[in-house]
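Visitor: this one's structure only:
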């Protein structure tokens, strides 16, 4: 019997395997096993490289959203959101540019400082910053791969946070400055009160002074102190500005001038119908002089309308109108202690110091700091220092004493220095420095400056200030030590009218040209000082500085 060879129960025979095939199969299996680690290592390297590319792409797109809100989203699945963000940002930027450039850069920028402008600027700053940050965050979330290791995801989060801070920091500073400006302006700009109903008011638009040939502004330096009654004028300067050319006439009103005419529209006219004079029974040596008229207005405040916020200022302004013959349209009041802080906040002011050659002290020492006169004599030890002659940068303390020192010089010299200080400050205003020290300047201004200009008219006055910067300044000296007690106001009015109506010399130095000229001057001797000090009643301000 043949039987079932190789099986049980008679199945198909099992073929015998060729030894050569077995060897080949074994070699193939061995080769496969040997090559498997290399293939696994290669796939891991490729994954690491792909992840690195993915991370670099995520970081790059997140950084792109710092340049423009949502820019990085254009290369992600949220492309439409990115386009929408960019569109909103561009529309806002174009609208902002149109506002700023309308009517000229100065006029347009000042529009942002009006009440509505500051609100718009605050909304624009906050919303713009939030939109920008949202674009960065959304880009970071969109480009993050959840399969990344935790360490890689944290790296991306930290990078996105830094990108947000790059946008958030300037946004926070800008928001702070807008809020500071708004709060300061609420205190600086006060409602104008005047007994004159025809005070000039600039129009809106790019040419606000078209129908107003001239505007008169009273610059009032307040000399308040613990040893003084409320406030008193330390310096009174009228700036009469030609709104077309920017040429300005400065008229200093002596604080020791008496018999100031009080207009009939002022309530004090009832008490002083023949001018502001010393009344019977008054023992104050300053009674009847301009420096005490603020006090007189406050003492008789019951005569003034109840809605008059400052009878002293009203009386002072109206008396200045009587003295100069110029209707005062606006007043700017600066407390002198605040003036010191303001100059410091601005970084100082360059001044060509020229002492009075007829000084009671040695002119070579310069202008005295401090000082007290009793019975016509300077009290020993009361002068605490000197501002040396020459072109130099003065800090706030020095600038204040340069402007007000009078123990060793005449009131004429003192008023000349005050006009020079105005000339130098106008010519040296540096917008970049103002921006750098903006919060400090605003805080000082809020405490020490009051201006009765409508805040919404700031664009018009910004345009005017820019014209003044490029115009000539002319000085009118109405002080006369002999006749100050009883001056000839008809003659004074005629002198001021002449200074205003005569055309300014186009070759006369502007504030900037005057600054360049005095910078080269040394003013190191009393002779150079005296030769440049004008004795003419009408002169170019820069020439006397």
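Guide: Received the coordinates, thanks. Predicted model only: the values in this text are computed from it and were never measured.

Visitor: Please make it C-alpha for all contacts and neighbour counts, starting now.
Guide: OK.

Visitor: Any chance you could list what contacts stretch 217-227?
Guide: 230-240, 317, 328-336 (Cα atoms under 8 Å, 6 or more residues apart in numbering).

Visitor: I'd like the distance from that stretch to the chain centre, please.
Guide: How far stretch 217-227 lies from its chain's middle: 22 Å, per Cα atoms, centre = their mean, to the nearest Å.

Visitor: For that stretch, buried residues please.
Guide: 217, 218, 219, 220, 221, 222, 223, 224 (16 or more other Cα atoms under 10 Å).

Visitor: Show me these that map onto strands.
Guide: 217, 218, 219, 220, 221, 222 (DSSP state E).

Visitor: Kindly indicate which of these lies nearest residue 454.
Guide: residue 217 (13.6 Å; Cα to Cα).

Visitor: Next one: the closest one relative to residue 62, how far apart?
Guide: Residue 217 is 54 Å from residue 62, where distance means Cα to Cα, to the nearest Å.

Visitor: Equivalent analysis for residue 538, please.
Guide: Applying Cα to Cα to residue 538 and residue 62 gives a distance of 66 Å.

Visitor: Between the two, which has more neighbouring residues?
Guide: residue 62 (29 against 19; other Cα atoms under 10 Å).

Visitor: How about the contacts made by the more buried one?
Guide: So residue 62 contacts 72, 136, 137, 139, 140, 160, 163 (Cα under 8 Å, 6+ apart).

Visitor: Tell me the first helix or strand C-terminal of the helix or strand hosting it.
Guide: Assigned by DSSP states H and E, residue 62 belongs to helix 19-67. The element immediately downstream of helix 19-67 (helix or strand, assigned by DSSP H and E) is helix 79-101.

Visitor: try this one side by side with the last:
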């Protein structure tokens, strides 16, 4: 019986020319330096632009699928983040400011960076440099190394920035708790500046203001409270209102030496009263008795709810200004730098360590700090105006481009500059409001004699009305025609 033989399919090695023509990237003509050179350039560039593609067309397909899958997943996440910033910005910002989410992002970036490096090294193997023409061989090798450094270095840089962000947010916004709803349309934050810089002997709340941010528009109103203001009430129901049911009168003594001024509350609670008993929950909430008493005083004085505070140490203020690259300030009068006279009537030139001259200036941190502190030749009201001027100048410097280009310096300065009880759960929403506020002008209110506010016996009803009129200005009505 005769058996017909089946036509035999030629082995791969039997028809190399056909495979070379059909799949030249995987089965190149290794005898042609021109073909290998052209293939080498393509593989290196393809792997950089689409990690995993070089392996998919010329190497280990399984490794290629892993690389392409990871790359596609990363692209999808980036696309969702971009679309989310347009459609769901508060949600994306909440994720971007959440420590656990940042840790996850950091891990993903590191793993992807490692995968990219592995793919780049494998691509160099696939190129088979010994088959490439001598001159381009050096170019392909140098390009491969350069792109490897860019890929690995870029991933390391992003991971580093993510780690800095996570650590900075964790150190500043350590308080936990659910976000609070806006009060009468505003988020109100007590901003305290403690002047403990060089030449000072203690930590005092020398700058006291309340930042009110409109919950819808991001509009910012800053109310300045003079540090020596007296005769203020505490908000009803607060621990200090039980001690001072009418207004704060102070309790001068030889031991304490403090008066009824609002900036003396920190001393009163820390030195002359058992602040921990008066405000037993302050420490657990990321605050202090002195801060809580000042917050209750500001609420009673202004007639608004103030759930949070932010504490800025002037000793680290200069570092923040330097980290931002300085600030632009127009100085209206000559101001001395220095702690002040050591005896009554000492000439200014004997104690001034320098002068801030009038005119437009680009100030570094040290000059800006003295600009905010100097008051020996001017009044406290002038000093308050300068502090508000500096606050606005610093806010203008917080542009995305400036912060990103100086991110590590800004984060490092902020980590040692600010303490707050704002919970991390509020960061995304407040960041969104900060972005909105860039298009809004900042309104300032100074509770000074210029606004008919007496510093020893302020008219509290008038102050409440003043604040309300600024926070809720009347809506303009259209004038009827004819």
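Guide: Looks like it came in fine. Here the structure is a predicted model, which means the values were calculated and not measured.

Visitor: before we move on, the earlier item: between the buried residues of stretch 217-227 of structure 1, which is nearest residue 459 of structure 1?
Guide: Nearest member of the buried residues of stretch 217-227 of structure 1 to residue 459 of structure 1, counting by Cα to Cα, is residue 217, at 16.5 Å.

Visitor: What residue in structure 2 is paired with the closest one?
Guide: Matched by TM-score structural alignment, residue 217 of structure 1 corresponds to residue 189 in structure 2.

Visitor: Please pull up the equivalent of residue 261 of structure 2 in structure 1.
Guide: Aligned partner of residue 261 of structure 2 by TM-score structural alignment: residue 289.

Visitor: just to revisit the earlier point, out of the buried residues of stretch 217-227 of structure 1, who's nearest residue 368 of structure 1?
Guide: residue 223 (18.3 Å).

Visitor: I'd like the distance between the closest one and residue 95 of structure 1.
Guide: For residue 223 of structure 1 relative to residue 95 of structure 1 (Cα to Cα), the value is 45 Å.

Visitor: Equivalent analysis for residue 167 of structure 1, please.
Guide: Taken as Cα to Cα, the span from residue 167 of structure 1 to residue 95 of structure 1 is 21 Å.

Visitor: Those two: which is more packed in?
Guide: residue 167 (18 against 11).

Visitor: Can you tell me the element the more buried one falls in?
Guide: helix 150-188.

Visitor: so how much does that helix differ from structure 2 once superposed?
Guide: Compared with structure 2 after fitting, helix 150-188 of structure 1 deviates on average by 3.5 Å (mean Cα distance after the TM-score superposition for structure 1).

Visitor: And that helix, what does it pack against?
Guide: helix 19-67, helix 115-143, helix 438-448, strand 449-451 (3 or more Cα pairs under 8 Å, 6 or more residues apart in numbering; DSSP states H and E).

Visitor: redo that, cut-off 6 Å
Guide: Contacting helix 150-188 of structure 1 under the criterion 3 or more Cα pairs under 6 Å, 6 or more residues apart in numbering; DSSP states H and E are the following elements: helix 438-448, strand 449-451.

Visitor: Could you tell me where the first one falls in structure 2?
Guide: With the alignment judged by TM-score structural alignment, the segment of structure 2 matched to helix 438-448 of structure 1 spans residues 407-417.

Visitor: Other residues contacting the matching stretch?
Guide: The set of residues external to stretch 407-417 of structure 2 that reach it, using Cα atoms under 6 Å, 6 or more residues apart in numbering, is 168, 312, 313, 316, 319, 320, 323.

Visitor: what about it, distance to the chain center?
Guide: The answer for stretch 407-417 of structure 2 is 9 Å, by Cα atoms, centre = their mean.
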